[in-house]
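> I need the structure of the sequence given here:
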Amino acid sequence: MTSTPDTVDRSSSASPDELAHFNRLAQQWWDSDGPFASLHAINPLRMSFVERYSDAGDSRVLDVGCGGGILAEALARSGATVTALDLAEDVIAVARDHAPDHLEIDYQVADITRFAPEHAGAFDVVTCMEMLEHVEEPARIIQALAEAVRPGGHVFLSTLNRNAKSWLLGIVAAEYLLNMVPRGTHDHRHFIRPGELARMARAAGLKPIASTGIVYNPITREFSLHDRDLDVNYLMAFVKDS
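Here you go, the predicted structure:
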């Protein structure tokens, strides 16, 4: 049963409203033409970035905020042993039902801030994609991600920049004009500038090693990576201090 706002533990890192929003859409997660079409479209780009800077395909990987498992399945197909966490119970149920039996994915309804202390240094690679802009305390999440990865291991984050362009393209265009993501998915106040993300990561003992932007071309309707354009969606790679 999905928790209601009255029963959610207030110490959780997730907002009850955010969980309810994604639980309502759970059954549409794997519809590549549905509300999560953009996640399906950018997933090969996310994978290429992760594989460029780590040996994820031969690693113990933790995917935090995994949603319905789009990235988790791709990581497992590359050869990784994957643990995938999310607090949206209905979404995790969809992820478990969709995953082929031969893929090594352990889906858990778990809060990373509680999971990390019990699994400190247990993972070679940690990913957290399109989640930080949905939490109230991103620095707290990043600290937990850093705790879960081993010294010398890699952490990969993606989120949205906070500026006028990201409001126009990431919310007005994406949610209201192009219907690329469901309306109400994002709150521009929670977007994170790259410099802010880097500072939070450094405070957690993570060293930034690379960044790139995810850019959408409305004419070709395709996404691509552009290292010099972090204005809207972007990815960052970090290594944990040894």
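> from now on I want contacts and neighbour counts done on CA atoms only, so please keep to that.
Will do.
> show me what the helix ranked longest in the chain is packed against.
Counting residues, the longest helix in the chain under DSSP state H turns out to be helix 37-53. Judged by 3 or more Cα pairs under 8 Å, 6 or more residues apart in numbering; DSSP states H and E, the packing partners of helix 37-53 are helix 70-77, strand 222-226, strand 233-240.
> now render those as TSV, adding mean neighbour count and distance to D55.
Converted to TSV, the helices and strands packed on helix 37-53 look like this (neighbours: other Cα atoms under 10 Å; distance: least, Cα to Cα, whole Å):
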stretch	mean neighbour count	distance to D55
helix 70-77	22	11
strand 222-226	16	20
strand 233-240	24	13
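> how about TSV for those, with distance to W30 added?
TSV is the format used below for these (distance: least, Cα to Cα, whole Å):
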stretch	distance to W30
helix 70-77	8
strand 222-226	19
strand 233-240	21
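> and this one, please, so the two structures can be compared:
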Amino acid sequence: MTAEKLNADPAELAKFSELAHRWWDLESEFRPLHDINPLRLEWIESLAPVSGQRLVDVGCGGGILADSLARRGAQVLGIDLASKALKVAQVHALEAGTKGVKYREISAEALAAEMPGQFDGVTCMEMLEHVPDPASVVRACATLVKPGGWVFFSTINRNAKAFALAIVGAEYVMGMLPRGTHEYAKLLRPSELAAHCRGAGLELQQMRGLQHNPLTRRYWLSEDTGVNYMVATRRPLAS
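Got it, this is the predicted structure:
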């Protein structure tokens, strides 16, 4: 399968590959992901405890979430199309002695065709805003999970507030993320993501906003989905 046929933007893959060696540097551009990881992990566990579960982390990057899920007792497969980031994730798992996590360079769509209904849960965090066709990824996630299983997404809203805070503020003023990390046109409104989920046969269970104080670097969950937000869905049990 050629890169042109994949649901991936070569420029996006190149962008994250160039930064791959910095995934586990807590003072790097990826610090925000490390800072929010405990919060999103606790939110996932509050809805669907992961110990003993077979999970797939779609768009796993350097393995920040996949590694922490495995440390909670899950059997985790992390998938991505950024080769260098996957190698960093594999090396980190070896160095940290993390058990129960494996990584593969494969698209969500290809894995869904290979392993439909094989996972208890799916996570797809901070990834949908980086692909040409987010609805295709949502459908793949719905296909991967077993009936009754949970699928979790997180992304960024598309509005003036998100543009000001997540792009201008985070990338150009505060320098929290590299410039060009996000493209405004690729951001997803909650209503759009909800429609993608319904179209894929997933039932919306919960939506939470992710708030941030840049001065204290504190993050918390709220009802405000104006910028960053997370969505919990389930595949219905077979009737």
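> wait, what's in contact with E114 of the second structure?
By Cα atoms under 8 Å, 6 or more residues apart in numbering, the contact set of E114 of the second structure is empty.
> quick one: what's aligned to it in the first structure?
Correspondence of E114 of the second structure to the first structure, assessed by TM-score structural alignment: E118.
> equivalent analysis for V227 of the second structure, please.
Here V227 of the second structure is matched to V232 in the first structure, going by TM-score structural alignment.
> number of residues surrounding that match?
Close neighbours of V232 of the first structure, defined as other Cα atoms under 10 Å, add up to 24.
> wait, it touches L225, no?
No - using Cα atoms under 8 Å, V232 of the first structure is not in contact with L225, being 11.7 Å away.
> need the overlap of contacts for those two.
213-215.
> export those as a markdown table, with columns for distance to Q27 of the first structure, secondary structure and neighbour count.
Listed next are those as a markdown table, based on distance: Cα to Cα, whole Å; DSSP: H, G, I helix; E, B strand; the rest coil; neighbours: other Cα atoms under 10 Å:
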| residue | distance to Q27 of the first structure | secondary structure | neighbour count |
| --- | --- | --- | --- |
| G213 | 29 | strand | 23 |
| I214 | 26 | strand | 21 |
| V215 | 27 | strand | 19 |
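> ok, back up a step: buried set for the longest helix of the first structure?
Residues of helix 37-53 of the first structure classed as buried by neighbour count (16 or more other Cα atoms under 10 Å): 37-42, 45-46, 49-50, 53.
> sorry, back to before: measure the match of E114 of the second structure to P208 of the first structure for me?
E118 of the first structure is 25 Å from P208 of the first structure, where distance means Cα to Cα, to the nearest Å.
> repeat that for S158 of the first structure.
Computed as Cα to Cα, the S158 of the first structure to P208 of the first structure distance reads 13 Å.
> shared neighbours of these two, which are they?
Common contacts of S158 of the first structure and P208 (Cα under 8 Å, 6+ apart): M236.
> map P178 of the second structure onto the first structure.
Match for P178 of the second structure (TM-score structural alignment): P182.
> what residues are up against that match?
Contacts of P182 of the first structure (Cα under 8 Å, 6+ apart): 35, 175.
> on that earlier part again, check the mean deviation of the longest helix of the first structure from the second structure.
Superposing on the second structure and averaging over aligned pairs (mean Cα distance after the TM-score superposition for the first structure), helix 37-53 of the first structure comes out at 0.6 Å.
> in the second structure, what residues pair with that helix?
The alignment of helix 37-53 of the first structure onto the second structure (TM-score structural alignment) spans residues 31-47.
> where's that stretch relative to the chain centroid, distance-wise?
Taking Cα atoms, centre = their mean, to the nearest Å, one finds stretch 31-47 of the second structure lying 11 Å from the centre of the chain it belongs to.
> now swap in stretch 129-136 of the second structure and tell me
12 Å.
> what does that stretch correspond to over in the first structure?
Going by TM-score structural alignment: stretch 129-136 of the second structure matches residues 133-140.
> quick check: closest non-adjacent residue to A194 of the second structure.
Counting by Cα to Cα, 6 or more residues apart in numbering, A194 of the second structure lies nearest to L204, which is 7.1 Å off, once chain neighbours are set aside.
> which position in the first structure aligns with the one you found?
In the first structure, the residue matched to L204 of the second structure (TM-score structural alignment) is P208.
> so which of the helices and strands packed on helix 37-53 of the first structure is nearest L177 of the first structure?
Of all these, strand 222-226 sits nearest to L177 of the first structure, with 16.5 Å by Cα to Cα.
> next, the angle from the closest one to helix 37-53.
In terms of direction (axes from the mean of the first three to the mean of the last three Cα atoms, to 10 degrees), strand 222-226 of the first structure departs from helix 37-53 by 30 degrees.
> does anything pack onto strand 222-226 of the first structure? Which helices or strands?
Counting by 3+ Cα pairs under 8 Å, 6+ apart, strand 222-226 of the first structure packs on helix 37-53, strand 206-217.
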